[in-house]
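Q: Got a predicted model here, sequence first, then my questions.
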Amino acid sequence: MTHLTREEREARGAAARVLLPREALGDLGAGDSRPDPIELLVSQGTTRLPELVPLRYGRMATSPFAFYRGAALLMASDLAAVPDSGLDVQLCGDAHMSNFGVYGTPERRMLFDLNDFDETLPGPFEWDVKRLLASVEVAARSIGVDERARRKIITDVAKTYRTAIRDLAGMGNLEVWYARIDVDEFLREHRDDLGKAQVKRTTSTVKKARTRDHLRAVSKLTEVVDGRRRFRSDPPLVTSLEEILGDEAARIFATAMGDLMRAYQSSLEPARRHLLSEYRVTDMARKVVGVGSVGTRAWILLLEGVDEDDLLVLQAKEAQSSVLEQFLGASEYTQSGQRVVEGQRLMQAASDALLGWQRSTGIDGIERDFYIRQLRDWKGSAVIEEMQPDGFRRYGGLCAWTLARAHARSGDRVAIASYLGGSKAADEAFADFAAGYADRTERDHSALTAAIGSGRLEAIHGV
């Protein structure tokens, strides 16, 4: 790896303005020549569980913001149709507002960070920034913010990213690596700025997140049947192995998943490998998760430690190819679960102690990649659609700072800061893009509801 001086890195950022002038960050590209958005969504369904795909469409049809959450492939296709800066970072790949939140670290601190990495892949930094800012615009419309106020919010959030990456560019490598938003420290430092109402709402979210631990997961998801604790069936959201396969086949598959759990330990560091070896798998079920992920295979596994009161719930979630790979090239990792985990470890300030990956043969005999983590570990997210405008603006700023810090860990922060510069040029262009892309999202959402209404697509609503 060539070691560039700060001056050379600044020159690299300035040169990127020739490839992609900052004003061009507002270009939508494609237009009438873009692929049919419905056909792109349908193409994703070919690798998913067919009985769950209608549920995905139903969730996406709820609102333009819900549609946006599930439309990462559509946006990747659109972003690939315009020139890029050439300044690559580890992309989240789906950096919308609902993919940020709080979670507990192995040291039991509460951090605010990105929390979804299914689409992570190296690529142009502005792809993530555009994904975030367009989500701010779409969500702001959903809570009734007027056009003038939306423009101010978007440019403020864009400015936060730009100034954050500029500040991070002035730091040393270790200082950047240790940068993070500790929620308790943040509330202490900004209590007066936030105001009583915002502090109360934030404190409530954090308090609720702290109750979302392994004990709460066990209490909510399991019951005791004939003296054995097992997952409570609630199809299609939670479906037992027996309901999917029948009793005998379920026992065989459960044994195979036990083998998966033992093999996955090799992706953990030795101390955590030892911790997990103290548990055994006692039950498993299929669980529907998210919006964009609906239809991919996601299992929850109940593990028992020293006795029936020492329980842990893990999630084994299928990792398919990133939606970015068909536009940016294949990942360096041939195992998609490893792609997700390594991207998460690179971008997050701290990651789940039991985060790992493994490849397993599924019910249908096909090998698939999974990543494994604790189902709940002090995890919590704000309900974007219920925010007030001032809190919404502040939350957008937190997301922008966090994204800048994640990019600074993996990319050339000095070059990106040099490219964005000290003026508002990039902020205004990003805001132009966000407004235009929100219009496009609303049209795509209407196309989805029309396809459902006409019978072209089947949808399950309200689940």
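A: Sure, I can see it. Numbering: from 1, shown residues only.
Q: Please make it C-alpha for all contacts and neighbour counts, starting now.
A: Noted.
Q: got a list of what the residue nearest to Leu114 when sequence neighbours are not counted touches?
A: Nearest residue to Leu114 in three dimensions, chain neighbours excluded: Phe100, at 4.4 Å (C-alpha to C-alpha, 6 or more residues apart in numbering). Residues in contact with Phe100 (C-alpha atoms under 8 Å, 6 or more residues apart in numbering) are Phe112, Asp113, Leu114, Asn115, Asp116, Ser381, Cys399.
Q: so what's the third one up against?
A: In this case it means Leu114. Ala95, Asn99, Phe100, Gly101, Met347, Gln348, Cys399, Thr402, Leu403.
Q: which among these gets closest to Ala134?
A: The nearest member of those to Ala134, counting by C-alpha to C-alpha, is Ala95 at 9.9 Å.
Q: Next, count neighbours for Tyr178.
A: Using other C-alpha atoms under 10 Å, Tyr178 has 12 other residues around it.
Q: Next, Gly453: secondary structure please.
A: Under DSSP: H, G, I helix; E, B strand; the rest coil, Gly453 falls in the helix class.
Q: State the distance from it to Ser446.
A: From Gly453 over to Ser446 the distance is 10 Å, taken as C-alpha to C-alpha, to the nearest Å.
Q: Tell me which entries of the contacts of Phe100 lie within helices.
A: Cys399 (DSSP state H).
Q: Most neighbours out of the contacts of Phe100, which is it?
A: Within those, most neighbours by other C-alpha under 10 Å means Cys399, with 28 neighbours.
Q: Can I get the contacts of Leu114 in TSV including distance to Lys220 and secondary structure?
A: Shown next, in TSV, are the contacts of Leu114 (distance: C-alpha to C-alpha, whole Å; DSSP: H, G, I helix; E, B strand; the rest coil):
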residue	distance to Lys220	secondary structure
Ala95	29	coil
Asn99	23	helix
Phe100	24	strand
Gly101	21	strand
Met347	31	helix
Gln348	28	coil
Cys399	30	helix
Thr402	31	helix
Leu403	32	helix
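Q: just checking, Leu49 touches Arg297?
A: Yes: contact criterion C-alpha atoms under 8 Å: Leu49 and Arg297 qualify, at 7.2 Å.
Q: Looking at those two, which one has more neighbours?
A: Higher neighbour count among Leu49 and Arg297: Arg297, with 23 against 13, using other C-alpha under 10 Å.
Q: the strands in this protein, which residues?
A: Taking DSSP state E as the test, the strands found in the chain are 88-91, 100-104, 110-114, 121-124, 181-182, 222-225, 228-231, 238-240, 280-287, 298-304, 311-318, 356-361, 367-374.
Q: another one to put next to it:
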Amino acid sequence: MATPDVESAAEAHPSAAEIGRAARRQASRSELGQWKPGPDRADPIAILERQAATRVAELVRIRHARMAAGHFPFYRGAPAIMAADLAAGPSTGLTVQLCGDAHLSNFGLFASPERALVFDLNDFDETLPGPFEWDVKRLAASLAVAARANGCDDTAAGAAAGAAATAYREAMIRFATLGETDVWYQMTDAQQVADLITPKSRKLIDKVTTKARSRTSLQALDKLTEPGPDGTPVIRHDPPLLMPVPKELLAEVDSVLADYRRSLPEERRILLDRYELRDIAMKVVGVGSVGTRCFIALFTGRSTGDPLFLQVKQAEDSVLANHLNASIFRHQGHRVVHGQRLTQAAGDIFLGWATGPDGNFYYWRQLRDMKGSVTIEDMSGAQLHQYAILCGHTLARGHARSGDRVAIATYLGNGGSFDRAMTEFALAYADQTATDHEKLLAAMDSGRVDAAHES
């Protein structure tokens, strides 16, 4: 399908188009491609240390070990470092609801409420309103880092990053020509994913799709539980990755559950009431999230005994908060839920928030709801290139829901200036990531940073 010309949208919405042109004067597209650390650049290890101060100490050691494993794991765990770098660069001032951590591993498949598989962003821990290009830069650089880690040369790495930028630009121009509700109803289902990629890469997506359909609460019941003393299932403990909840927190579960229930739409409360909480445990997840408090809760249906697993994740201030306007939400779990609901085309029906007995903020979501993602380390350069197109298109759709899509499309333009700038930035920031990773290894060797691998 031919990409609509941005001029048609600009003619229909001249005031929005002028905002986009003014943004070019504020920060040109070529300027966005420049990256060179300044002499006053914050120490990346100090940023990690500040994050560690609010996290569970024994789990922070695991986080550092996971980040030390390679350039891409380090990049995944370092959104706070990149946020400081982005804040030091030029800004278009064209605001959207940022994902805040839009690297390529934070896209994937999951089930819509209608039980169709959809492809979308799936991590909003850092979400906050901010300049649209921050998310695009985070995605583009992640592709360059991942491509290099997979053995690709800089030509292939730059091509993947540029493909994401091109897909973002072309999709945003198309969205600029659509009506308001038409944009809101846009989504990418599993069939559209298959249509967007080449036949050579389709086998990879088919594999992920098949696996995603099997990842349900019933499958989690078999993998994560064992029979309890009375024969009913309880969560199987596997320290340090899956551990019992401290008794002082367990005693307050009922009040936390009631708080979470109040955050749900009224009809969802009725659904939640049809389940009974059976067990809860602490669980280590991800890379960047390691050290924050995370739990999984097992519920069973009161009538049929069907299982439901919910994940309860601590929500801290976004890593973007020190560099952008403060969130309008005091409750950080509410901030995450709002950003996810605003950005995703189809939402989790159990998404909500609550305050824990420890005073920390949390958000709740389904643990396994036909969720699936590609294994980045297994992807060839050609597959990364195709996946980049899919992610760039998806990111644009999320941004078009919350930002001025005509102004952004006008800023981006019909040519390839923005695409080339993102390619240049991605390769330069991949170099920076390699340098910062070496600093982490040196800090571990010196004893400044403690790390412990999981057993």
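A: Structure received. Given the structure is predicted, the values throughout are model-derived calculations rather than measurements.
Q: Contacts only, for the residue nearest the centre of structure 2.
A: By C-alpha atoms, centre = their mean, structure 2 has its centre lying nearest to Asp123, at 3.0 Å. Counting by C-alpha under 8 Å, 6+ apart, Asp123 of structure 2 makes contact with Cys99, Asp101, Asn106, Phe107, Gln340.
Q: State the distance from the residue in structure 1 that the fourth one lines up against to Leu260 of structure 1.
A: By that I understand Phe107 of structure 2. The alignment partner of Phe107 of structure 2 in structure 1, by TM-score structural alignment, is Phe100. The gap separating Phe100 of structure 1 from Leu260 of structure 1 is 29 Å, by C-alpha to C-alpha.
Q: Same question for Ala81 of structure 1.
A: Ala81 of structure 1 is 40 Å from Leu260 of structure 1, where distance means C-alpha to C-alpha.
Q: Equivalent analysis for Leu121 of structure 1, please.
A: According to C-alpha to C-alpha, Leu121 of structure 1 and Leu260 of structure 1 sit 25 Å apart.
Q: again with Gly31 of structure 1
A: Note on Gly31 of structure 1: its distance to Leu260 of structure 1, by C-alpha to C-alpha, is 45 Å.
Q: Neighbour count for these two, which is higher?
A: Leu260 (18 against 10).
Q: Just give the nearest non-adjacent residue to whichever residue in structure 2 pairs up with the more buried one, would you?
A: Using TM-score structural alignment, the partner of Leu260 of structure 1 in structure 2 is Val256. Nearest residue to Val256 of structure 2, sequence neighbours excluded (C-alpha to C-alpha, 6+ apart): Gly356, at 5.9 Å.
Q: hmm, back to that, mind giving me CSV with the contacts of Leu114 of structure 1 and columns for distance to Arg280 of structure 1?
A: Output for these, formatted as CSV (distance: C-alpha to C-alpha, whole Å):
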residue, distance to Arg280 of structure 1
Ala95, 35
Asn99, 31
Phe100, 32
Gly101, 30
Met347, 31
Gln348, 29
Cys399, 38
Thr402, 37
Leu403, 37
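Q: Now a ChimeraX select for only the buried ones of those residues.
A: The buried residues among the contacts of Leu114 of structure 1 can be selected in ChimeraX (16 or more other C-alpha atoms under 10 Å) with this line:
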select :95,99,100,101,347,348,399,402,403
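Q: for the contacts of Leu114 of structure 1, which one is nearest Asp377 of structure 1?
A: Each of those was checked against Asp377 of structure 1 using C-alpha to C-alpha; the closest is Gly101, at 12.1 Å.
Q: What about the aligned partner of Asp378 of structure 2 in structure 1, how many residues nearby?
A: Using TM-score structural alignment as the criterion, Asp378 of structure 2 maps onto Glu386 of structure 1. Per other C-alpha under 10 Å, the neighbour tally for Glu386 of structure 1 reads 10.
Q: which stretches of the stretch 151-300 of structure 1 form helices?
A: Under the criterion DSSP state H, counting those that start in this stretch, the stretch 151-300 of structure 1 carries helices at the ranges 173-178, 183-194, 196-211, 214-221, 241-245, 247-264, 270-277.
Q: For Ala330 of structure 1, find the nearest of the ones you listed.
A: Using C-alpha to C-alpha, the helices of the stretch 151-300 of structure 1 put helix 247-264 closest to Ala330 of structure 1, at 23.2 Å.
Q: which residues are in contact with that closest one?
A: Contacts to helix 247-264 of structure 1, defined as C-alpha under 8 Å, 6+ apart, come from residues 241-242, 244, 277, 280-281, 283-284, 356-360, 363.
Q: Kindly report the same for stretch 323-331 of structure 2.
A: Here stretch 323-331 of structure 2 makes contact (C-alpha under 8 Å, 6+ apart) with Ala83, Ala84, Ala87, Leu128, Pro129, Gly130, Ala321, Arg335, Phe361.
Q: What are the buried residues along it?
A: Neighbour counts over stretch 323-331 of structure 2 (16+ other C-alpha under 10 Å) mark Ser327, His331 as buried.
Q: Need the counterpart of Ile19 of structure 2 in structure 1.
A: Using TM-score structural alignment, the equivalent of Ile19 of structure 2 in structure 1 is Arg12.
Q: Can you verify my assumption that that match contacts Asp412?
A: No: here Arg12 of structure 1 lies out of contact with Asp412, judged by C-alpha under 8 Å, at a distance of 9.4 Å.
Q: So which residues of the stretch 301-450 of structure 1 form helices?
A: Under the criterion DSSP H, counting those that start in this stretch, the stretch 301-450 of structure 1 contains helices at 325-328, 336-347, 389-410, 413-420, 425-454.
Q: deepest of those helices, which one?
A: helix 413-420 (a mean of 26; mean count of other C-alpha atoms under 10 Å).
Q: Now that one on structure 2. Mean distance?
A: Mean deviation of helix 413-420 of structure 1 relative to structure 2 after superposition (mean C-alpha distance after the TM-score superposition for structure 1): 0.5 Å.
Q: In structure 2, which residue range corresponds to that helix?
A: The aligned range for helix 413-420 of structure 1 is 405-412, by TM-score structural alignment.
Q: To which residue of structure 1 is Leu441 of structure 2 aligned?
A: In structure 1, Leu441 of structure 2 lands on Thr449 (TM-score structural alignment).
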